[in-house]
Every structure is written in structure tokens, then in C-alpha cells.
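Visitor: Fold the stuff below for me.
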Amino acid sequence: MNFKRVFLVLTLLTVSLISSCKVYAASFKPHQVKAVYVFRMANFIRWTNEAEMKSLNFCVIGDDRVKKVLSTITKGQVIRSLPIKVISGLRSDCHVTYVSGYKSKFEHAKYASSPNVTISDNEGFTQQGGVIELQTVSNQIKPKINLENAQLEDYTIGSNLLRIATVEGK
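Guide: Sure thing, here's the model as predicted:
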């Protein structure tokens, strides 16, 4: 019974941290906030093959600052008993891929190694096949999730994350 209460309190704290990015924006740089978002959102995503996974792999493409912060905040951390690895570039074993700074149309097929949650801060990312776009609204970073793109992969996005996001698609 105590475990359930602790888990509920931790979940509520995490959701409140994610949804209160105005505080982050006042005292942290955007790349730091984005790195925290990428890490925290992974807590609300369940991969169907988690029992077989040896680690949870975060791949970062295009923004070394986000990679550096993500590496720092995830050092020694686990998500559901899975150690976290932060990797530069794209690999077939990526579970979460953060893509930033692409100039042309996002090529979803290039990044669509299942089960890979694609996240970006680029405008229009979810319309081009990406799953989560970190959009800036009134100086706050807010996730936009495309459910149609997410349903193509082998993972489930938790309701607590969907509750704080702008949701598009089915």
C-alpha cells in the first residue's frame, strides 16, 4: 500500500514538474529544459519489448548541448530497472531519438527503427511523421503528440503525459 502512495506522489510530482516549464524557462536555457523533457517523457512511455531490453537508449542528433545535459542528468539513472545510455547519432537500437536542427523535410523512414519514439523541437515535426514535437507556446515548452504516428510503433504513451500535451490525430 505504501509503495502505491509513493509511486502516486512521484508521478504527480513529475507531471507537475513537466507542466510547470515557465519556472524552467525563467532560470534555465532552452536546451536544458528540452533535455529534461526528453528524459521525463521517457518515464511515461512503455515499450512492448521492455522485458527483453538491456538498457534504454537515448539517441541525440543535431544538438550536442542537449546530448551533454541529457548525459549529465541521466548518469546513474534507471527507468523501470533499465539503465540509460545516451548516444550521438542514429542507431538501430535507439528507443528515444531527439532530432534537432534539420533544415529540410524530416525523413521519418530514416529514423523509424521500431520501437523508436522520435522527438524534436522543429516546427511541423509531427506533421512530417515525428511522434512528439517540443513546441514553444508563450515562452513555455509544451509537448505536442501525434497519436497516429505513435500508433505505428511498439510502445504506449501514458495518459499522464497525454494529459499535459497538445494531442493531434486519433
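
Visitor: from here on, contacts and neighbour counts on C-alpha atoms
Guide: Fine.

Visitor: For this structure, which segments count as helices?
Guide: With DSSP state H applied, the chain shows helices at 2-19, 21-27, 30-42, 64-74, 108-111, 147-150, 159-164, listed in chain order.

Visitor: Among those helices, which comes closest to Ser120?
Guide: For Ser120, the closest of the helices of the chain is helix 30-42, at 9.1 Å, according to C-alpha to C-alpha.

Visitor: Tell me the buried residues in the closest one?
Guide: Neighbour counts over helix 30-42 (16 or more other C-alpha atoms under 10 Å) mark 30-42 as buried.

Visitor: how many degrees apart are it and helix 2-19 in direction?
Guide: Inter-element angle recorded for helix 30-42 and helix 2-19: 150 degrees (by axes from the mean of the first three to the mean of the last three C-alpha atoms, to 10 degrees).

Visitor: quick check: angle from helix 30-42 to helix 64-74?
Guide: Counting by the same axes, to 10 degrees, helix 30-42 lies at 50 degrees to helix 64-74.

Visitor: and for stretch 68-86, what are the contacting residues?
Guide: Identification of contacts with stretch 68-86 by C-alpha atoms under 8 Å, 6 or more residues apart in numbering yields 31-32, 35-36, 39, 42-43, 53-60, 67.

Visitor: here's the other one to compare against:
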Amino acid sequence: MKRVLLSAFSLLMCMSASAGVTFNPDKVKAVYIVRFANFIHWPQESSLKQINYCVIGNNQVTNLLESILVQHQVRNIPVVFRQVNNQEELDDCQLVYLTPESCRLGELKIDRLGLVTVSDERAFSESMGMVEFREKSGRIVPVINVDNVAKNNITIRSQLLRISKIISTPQGVEHD
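Guide: Modelled structure (predicted):
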């Protein structure tokens, strides 16, 4: 299963419109989210019986995530897909993907230790989020706010940081 997902991830990352392959940003985002767990370490990871990938809202990315995460494992820990509807249900989540519509609700408190926050809402990483997907030159680029990551005691491996755009909280300052 890992080999299949790695192959799918590699294929999606190599796709380009000029090669005649249809670019599907939702598929790329879903595969990125699935692969994130391989490059993230949670503070409570040694005691986890499963890694809960939670979603708030419903769109094509969430539908793809649900189908990809069936029987998925990371470091021998099962990864479970969960649709959540309120703040209390986030307590058991290690990663949460918020649809752009759910980000606009503004009522969620997603800033807590051990929770990785991901969205494709514009400016998500510059405010409360850790990872934001942006489309640039026909590619999906993860934007990672290193201050928000550190504040939640998350460790991200250099392999993910190298392929991402890195920013800090004050006005989304970029780092090279």
C-alpha cells in the first residue's frame, strides 16, 4: 500500500499541463495531506493508537481523502478518516483539513498542541493555520507557517520543508 501511495504521489507531483496530463488540484491536495504524516511528528505520537485525520466541511478534497485513507498506516500506526462537525470532536484529531467554507465560519479554535491544521483557504497560513495550499504556475505548493507549527509543538522533517514555501506569522514573512 505504501508503495502504491508513493507512486501515486510521485506521479501527481510530476504532472504538468504541457505533458498533456490533466491537472487535478484536488487530487494533488489530497495526496499531499495523506503523505504529510510521513514527514510530521506529533508530541504525543508514542502514545497514539491511531492518527485521526479529520475534516471540517465537505468538498472534492475531503471525498478523495476518505477514499485514499482506507487501511492506511504511518510508522505502523493506523490512519483514520473522520468527518467532524464541532469543536469538541476536534479533541481527538491529530490533523484537520478545513475546507475554505469552514474556515470562513471563524468560530473554531484550532490552535492547540499536537494539532496540524491544513486548508486551501487564501491567507490561512498567515493567520491561524500551519499549512496552506496555493496554486502557482500550474502547481500546488504547500505554504508552511513555521511559527504556528512550533507553537503547537509539531516537528516537520526537512524533506517537506524543502518543497514548501516557508513563512513566519508577522504579515506572512517569507523565508528562502
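
Visitor: got the helices of the first structure as CSV, with distance to Thr126 of the first structure columns?
Guide: CSV is the format used below for the helices of the first structure (distance: least, C-alpha to C-alpha, whole Å):
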stretch, distance to Thr126 of the first structure
helix 2-19, 20
helix 21-27, 21
helix 30-42, 16
helix 64-74, 20
helix 108-111, 10
helix 147-150, 8
helix 159-164, 15
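
Visitor: Spatially central, which residue of the first structure would that be?
Guide: Nearest to the geometric centre of the first structure sits Val38, at 3.4 Å (C-alpha atoms, centre = their mean).

Visitor: quick one, what contacts it?
Guide: Shown in contact with Val38 of the first structure (C-alpha under 8 Å, 6+ apart): 98, 119.

Visitor: State the distance from the equivalent of it over in the second structure to Gly106 of the second structure.
Guide: In the second structure, Val38 of the first structure lines up with Ile33, judged by TM-score structural alignment. Computed as C-alpha to C-alpha, to the nearest Å, the Ile33 of the second structure to Gly106 of the second structure distance reads 22 Å.

Visitor: And Cys93 of the second structure, by the same measure?
Guide: Counting by C-alpha to C-alpha - Cys93 of the second structure and Gly106 of the second structure are separated by 19 Å.

Visitor: Looking at these two, which is more packed in?
Guide: Between Cys93 of the second structure and Gly106, counted using other C-alpha atoms under 10 Å, Cys93 has the larger neighbour count: 20 against 8.

Visitor: Setting the sequence-adjacent residues aside, check what's closest to the more buried one.
Guide: Of all residues not flanking Cys93 of the second structure in the chain, Asn52 sits nearest, at 4.9 Å (C-alpha to C-alpha, 6 or more residues apart in numbering).

Visitor: Which residue in the first structure aligns with the one you found?
Guide: Asn52 of the second structure maps onto Asn57 in the first structure, by TM-score structural alignment.

Visitor: Distance check, its match against Ser27 of the first structure.
Guide: For Asn57 of the first structure, the distance to Ser27 of the first structure equals 28 Å [C-alpha to C-alpha].

Visitor: what do you get for Leu162 of the first structure?
Guide: Plainly put, Leu162 of the first structure is 26 Å away from Ser27 of the first structure if you go by C-alpha to C-alpha.

Visitor: Neighbour count for these two, which is higher?
Guide: Set side by side, Leu162 of the first structure and Ser27 give different neighbour counts by other C-alpha under 10 Å, the larger being at Leu162 (15 against 10).

Visitor: and the more buried one, what is it in contact with?
Guide: Ile145.

Visitor: What of the one 4 residues further on?
Guide: Under the criterion of C-alpha under 8 Å, 6+ apart, the contact list for Thr166 of the first structure reads 142-145.

Visitor: List buried members of those by neighbour count.
Guide: The neighbour-count test (16+ other C-alpha under 10 Å) applied to the contacts of Thr166 of the first structure identifies 142-145 as buried.

Visitor: Could you export those to CSV, including columns for distance to Glu123 of the first structure?
Guide: CSV is the format used below for those (distance: C-alpha to C-alpha, whole Å):
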residue, distance to Glu123 of the first structure
Lys142, 12
Pro143, 12
Lys144, 10
Ile145, 13
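
Visitor: Am I right that Asn139 of the first structure is in contact with Ala25?
Guide: Yes - with contact defined as C-alpha atoms under 8 Å, Asn139 of the first structure and Ala25 form a contacting pair (7.0 Å).

Visitor: What are the boundaries of the strands in the second structure?
Guide: 40-41, 51-56, 72-74, 77-83, 95-98, 116-119, 131-136, 139-145, 155-156, 165-168, 173-175 (DSSP state E).

Visitor: Tell me roughly how far the fifth one lies from the first structure on average.
Guide: Okay, so that is strand 95-98 of the second structure. Its matched residues in the first structure lie on average 0.7 Å from strand 95-98 of the second structure after superposition (mean C-alpha distance after the TM-score superposition for the first structure).
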